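Trainee: coords below, sequence missing:
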């Protein structure tokens, strides 16, 4: 079988080139992981996978890792062409999954995520990160989902998930709680604390409402798409920041699955049974975050 890393390939992706050409132990481990995944993934890959991966390594690795993780979890997995990247069947229902790996944006663009300055204290650019995630989700939903729905590939009773990988987003390691992927689809702002006036003890904690993120141009982008009826066909989003050089001990432990409470075809609670799962229950004019850490239950 043809391998992923091949000498003589005119590659353009720095990650592919660095992993292929380095003799370091981490690079060898990353190559071994990639090739082992390829052995399992190859029957599901499109005909252009090996031609594309030297030029878009992280994107293609994410598709492969995601598919192999779902196989490892015991799902009945299909990758029909044409169609979204992955189709799984669970409890008699069909769930389509479209993978996307957003970048930090064009160098010099005012809304791009700036590179971290190592050795210097600085602010994590959360707004720019949310803009990149939000744009990736919107792009897949408004183009790919609509296209496949119009062609009848995705049926009216099928669920649809956008799987976002943040490995190319600068500062991704600084993600906090609630995770950025949740803040990209729910209007969740910063943590606020209410103190008792007399005792000065914490009386209540909550998160500020943030319905939009401002772009440098002055225009605003909504962060409440999971409260928007126009996105009711988006059942949820899945997030990971895994890459070939930074895998988890068990595949899927890195996943964060966020449910859309308004989805026409909602996802079953505990669908994946791995990683973390987050939902927001709407109560009147506010929401309650409910999360499950499946890793702690293992």
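Mentor: Nice, thanks for sending it over. Being a predicted model, the structure only gives us computed values, none of them experimental. Numbers count the residues shown, from 1 in each chain.
Trainee: Could you use CA atoms for every contact and neighbour count after this?
Mentor: Noted.
Trainee: the strands in this protein, which residues?
Mentor: Ranges of strands within the chain are 76-78, 86-90, 93-100, 159-165, 188-195, 202-209, 212-214, 220-222, 236-240, 256-259, 276-283, 286-293, based on DSSP state E.
Trainee: elements contacting the first one?
Mentor: The reference is to strand 76-78. helix 57-72, strand 86-90 (3 or more CA pairs under 8 Å, 6 or more residues apart in numbering; DSSP states H and E).
Trainee: Put this next to the previous one:
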């Protein structure tokens, strides 16, 4: 599964769970001052969710695109690098609007304190590397 598809599934889950918390706030199941954490698992695409150089969830909720490296043409030495800004995740199809990659910069998600992300699932449970990632916008 390409990274873009995994990011779309992740942002879709985040939006769905955010709406649940909106309902909980209106129903007073949770108070505005409560910490509200959403858990998202990679599920069936856990084997394909990228973790390097950043966990997939980070590039799904912040405008972080592809990594790049700048080389000195004369020496071939690495002189810089970083990440390209990427504010949207493109979707295929003529009537498919891109999905914003700015959840923790967008007031729509202001009621969410953090996201716990795991790519561990059936099929890759032996993964000892970075079993959980906590991402907070606050």
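Mentor: Right, received. Where do you want to start? Keep in mind it's a predicted model, so treat the numbers as computed, not measured.
Trainee: After superposing, what score do the chains get?
Mentor: Once the chains are overlaid, their TM-score stands at 0.86 when taken by TM-score structural alignment, normalised by the length of the second structure; 135 aligned residues with a CA RMSD of 2.2 Å.
Trainee: ok so, going back, may I see the strands of the first structure arranged in CSV, with distance to residue 29 of the first structure and mean neighbour count as well?
Mentor: Below are these laid out as CSV (distance: least, CA to CA, whole Å; neighbours: other CA atoms under 10 Å):
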stretch, distance to residue 29 of the first structure, mean neighbour count
strand 76-78, 27, 15
strand 86-90, 26, 19
strand 93-100, 24, 21
strand 159-165, 21, 26
strand 188-195, 38, 14
strand 202-209, 41, 12
strand 212-214, 39, 18
strand 220-222, 40, 15
strand 236-240, 20, 24
strand 256-259, 25, 26
strand 276-283, 26, 17
strand 286-293, 28, 13
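Trainee: In CSV, list the ones you listed along with distance to residue 113 of the first structure.
Mentor: CSV is the format used below for those (distance: least, CA to CA, whole Å):
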stretch, distance to residue 113 of the first structure
strand 76-78, 35
strand 86-90, 29
strand 93-100, 17
strand 159-165, 15
strand 188-195, 19
strand 202-209, 23
strand 212-214, 14
strand 220-222, 16
strand 236-240, 18
strand 256-259, 22
strand 276-283, 25
strand 286-293, 27
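Trainee: so which of these comes closest to residue 173 of the first structure?
Mentor: Closest approach to residue 173 of the first structure among those is made by strand 236-240 (10.8 Å; CA to CA).
Trainee: my guess is residue 62 of the first structure meets residue 167, correct?
Mentor: No. Using CA atoms under 8 Å, residue 62 of the first structure is not in contact with residue 167, being 9.3 Å away.
Trainee: Nearest to residue 40 of the first structure, out of the strands of the first structure?
Mentor: When the strands of the first structure are compared (using CA to CA), the closest one is strand 76-78, at 12.0 Å.
Trainee: In the second structure, what stretch matches that closest one?
Mentor: Aligned using TM-score structural alignment, strand 76-78 of the first structure spans no residues in the second structure.
Trainee: try stretch 276-292 of the first structure
Mentor: Under TM-score structural alignment, stretch 276-292 of the first structure corresponds to no residues of the second structure.
Trainee: That stretch: end-to-end distance?
Mentor: In stretch 276-292 of the first structure, first residue to last residue: 6 Å (CA to CA, to the nearest Å).
Trainee: what do we get in the first structure for residue 57 of the second structure?
Mentor: For residue 57 of the second structure, the aligned residue in the first structure is residue 181 (criterion: TM-score structural alignment).
Trainee: Could you measure from that match over to residue 189 of the first structure?
Mentor: 12 Å.
Trainee: Repeat that for residue 113 of the first structure.
Mentor: With CA to CA as the criterion, residue 113 of the first structure and residue 189 of the first structure are 19 Å apart.
Trainee: Which parts of the stretch 1-150 of the first structure are helices?
Mentor: Per DSSP state H, counting those that start in this stretch, the stretch 1-150 of the first structure carries helices over the ranges 14-21, 25-41, 49-52, 57-72, 126-139, 146-150.
Trainee: closest to residue 292 of the first structure out of those helices?
Mentor: Closest of the helices of the stretch 1-150 of the first structure to residue 292 of the first structure is helix 57-72, at 18.8 Å (criterion: CA to CA).
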